[in-house]
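*Asks:* Here's my sequence, what's the structure:
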Amino acid sequence: MTSSRWSDLERPPLNAGALRKAVVTPEAVWTSLDVVEATGSTNSDLSARAADGAPEGAVLVAEEQTTGRGRLDRRWSAPARSGLFFSVLLRPGEAAATADGIRKPVPVHRWGWLPLLAGVATATALSRAAGVDTALKWPNDLLLTVDGEERKAGGILAERVGETAVVVGIGLNVSLRAEELPVGTATSLALAGAPGTDRDPLLRAVLRSLGDWYDAWRAAGGDPAASRLQQTYAAGCATLGRQVRAELPGGRDLSGTAVAVDGDGRLVIAGSHGEQAVGAGDVVHLRPTG
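*Replies:* Predicted structure coming up:
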């Protein structure tokens, strides 16, 4: 039998042409979409393009990432074509022309909402396209329930590039089998019993949802309340209402009940210290304690 890199019929390649036709449209934020067979990191590659002046709306998808990473440079790996591994280039720091006029740049202090926005958009899309309920773990994890336990199916990494741009990377386990999971606390759409695991419609759904949420957020000047982002995130966040311990740099920690996500996207923890907000960049680990 002739060997082929597409010999795993359960994991066909993405249809780049059809994806491009579906999501790169005049009314959409997405201006280009490229699919590569393999790369080290789509975030790194797209950040380099952003530094060279690539326009907002560029999408880079990899069938496989060899040095994918999450927050704090944690490794993210999966077999080829077993998931969705992609990054998008956004330029919230630039004015944007729309049919309704010119939108002003979003203030930098509101950019911290972008990874949370990506989480809401992805969870919304998966509910519709994959038929599974996806919960959000602050600040950047996507959770699915398997055998009564919440497990990580994906993650989000947002990185600032220069003065105006942010590259948002999303990794999602789609068809990974149990023996392929990197850690015992991970899962995939297939293992969660999702009726829809075709990557092409899943990617289309996520990009459309992400574009819609980003458009609403920009139209509101980055205001998370006016765009309903803050309310929607809180409604889907599994962290809120739970006892947690935030491990901070220098060996410090903060324990209490996660009670809210504030207007800057920080997690508010209520404990013996009163209420204190911590940002994603301040937290090394966030662990449940009860």
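
*Asks:* When you work out contacts or count neighbours from here on, use the C-alpha atoms and nothing else.
*Replies:* Will do.

*Asks:* distance of Arg75 from Leu114?
*Replies:* 21 Å (C-alpha to C-alpha, to the nearest Å).

*Asks:* Quick one: list the elements packing against the strand ranked longest in the chain.
*Replies:* When the chain is parsed with DSSP state E, its longest strand is strand 149-161. Secondary-structure packing of strand 149-161 (3 or more C-alpha pairs under 8 Å, 6 or more residues apart in numbering; DSSP states H and E): helix 42-51, helix 114-129, strand 141-146, strand 165-173.

*Asks:* before we go on, could you also do this sequence so I can check it against the first one:
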Amino acid sequence: MTPRDASDANDKPNGNRWSDLDRPPLNGAALRRALVRDGGHGGLWCDVEVVERTGSTNSDLVALAAEGKASEGAVLVAEEQNAGRGRLDRQWTAPARSGLFFSVLLKPAEVPVQRWGWLPLLTGVAVAAGLSRSAGVDTALKWPNDLLVTVNGEERKAGGILAERAGDDAVVVGIGINVTLREDELPVPAAGSLALAGATTTDRDTVLRTVLRSLEEWYGRWREAGGDPAASGLQEAYAAGCATLGRVVRAELPGDRSITGEAVAIDGDGRLVLATEEGVQEPVGAGDIVHLRPAGS
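*Replies:* You can find the predicted model right below:
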């Protein structure tokens, strides 16, 4: 990828990179110095590109991978997305520089393809750990890909993860995190942000560096274990941080079908296991999960 940093762009009002002091731009050069080691050797991240705006970092990185213009460890960050997507083709919108919107390219050749479904869950564990370290925010995981924070005693969604195949040998994982979003900017009442959750810092450079280092650590551990979620510690870590487990939930499945039951486990394939009132344990591999009652109620 050829970097075009937001900090170098001239299409901001008056060309002034400090035009919004509450939401300063990311420093692409500093991020590369901190994350890209030994000319791209000796660490996962080979390039960090920051762009002023784009439709979707996931779509852009998938296209670059298809053209052979991006290697494993490429990171693409946008200060603003106008066609950001979540699961089930939901739109993700936020004001410019109010969050972190980025995608990474991974090629886990050592891992059997049937275990690649763990990548969104792995990313959730890594992001939650990174946010705890950098911003002091306790982040819970809603299966399979939502990041939850607590705002005024209420559980709110502050981020999400979307994984997409990029050819036969690669996966692009997109992450969106609301950082400084204010109450009057929330797209829906159930949304939240790190700032609203009482973050100790909303410095996006610091948060992004820590999250990417955490992702590198967890991805390396999982890859070294051949993608085994138990041996890598991933299955245990995800279950420990998953707000869905222990709750009565409704799984809205493809084909207008739904299942209601208690979420009792994450199985070896990363599926959510529901115990229904009929006494059946049913694994759910895809679908929309609605939390109906808190754990223990």
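
*Asks:* picking that back up, more neighbours: Arg75 and Leu114 of structure 1, which one.
*Replies:* Each of Arg75 of structure 1 and Leu114 has its neighbours counted (other C-alpha atoms under 10 Å); Leu114 has more, 24 against 12.

*Asks:* that older thread, and of the helices and strands packed on strand 149-161 of structure 1, who's closest to Val183 of structure 1?
*Replies:* strand 165-173 (12.4 Å; C-alpha to C-alpha).

*Asks:* list the helices and strands that closest one packs on?
*Replies:* helix 42-51, strand 83-90, helix 114-129, strand 149-161.

*Asks:* which bit of structure 2 covers the third one?
*Replies:* Aligned using TM-score structural alignment, helix 114-129 of structure 1 spans residues 119-134 in structure 2.

*Asks:* which residues touch Pro182 of structure 1?
*Replies:* By C-alpha atoms under 8 Å, 6 or more residues apart in numbering, Pro182 of structure 1 lies in contact with Ser77, Ala78.

*Asks:* Buried ones in stretch 142-152 of structure 2, by neighbour count?
*Replies:* Neighbour-count burial for stretch 142-152 of structure 2, with 16 or more other C-alpha atoms under 10 Å as criterion, is recorded at Lys142, Trp143, Pro144, Asn145, Asp146, Leu147, Leu148, Val149, Thr150, Val151.

*Asks:* Alignment lookup: the fifth one to structure 1.
*Replies:* Which is Asp146 of structure 2. By TM-score structural alignment, Asp146 of structure 2 lines up with Asp141.

*Asks:* Quick check, its match in contact with Lys152.
*Replies:* Yes: counting by C-alpha atoms under 8 Å, Asp141 of structure 1 sits close enough to Lys152 to count as a contact (6.6 Å).

*Asks:* What is the neighbour count of the residue lying closest to Pro13 of structure 2 once chain neighbours are set aside?
*Replies:* Computed as C-alpha to C-alpha, 6 or more residues apart in numbering, the closest residue to Pro13 of structure 2 that is not its neighbour in sequence is Ser19, at 6.8 Å. For Ser19 of structure 2, the count of nearby residues is 13 (other C-alpha under 10 Å).

*Asks:* mind checking the SS state of Ser19 of structure 2?
*Replies:* Judged by DSSP: H, G, I helix; E, B strand; the rest coil, the three-state class of Ser19 of structure 2 is coil.

*Asks:* The aligned residue in structure 1 for it and Pro201 of structure 1, how far apart?
*Replies:* Using TM-score structural alignment, the equivalent of Ser19 of structure 2 in structure 1 is Ser7. As defined by C-alpha to C-alpha, Ser7 of structure 1 lies at a distance of 21 Å from Pro201 of structure 1.

*Asks:* same thing with Ala121 of structure 1?
*Replies:* 15 Å.

*Asks:* Compare those two and say which one has the larger neighbour count.
*Replies:* The residue with more neighbours, out of Ala121 of structure 1 and Pro201, is Ala121; 24 against 17, by other C-alpha under 10 Å.

*Asks:* Let me see the contact set for the more buried one.
*Replies:* Contact analysis of Ala121 of structure 1 by C-alpha under 8 Å, 6+ apart lists Val206, Ser209, Leu210, Trp213.
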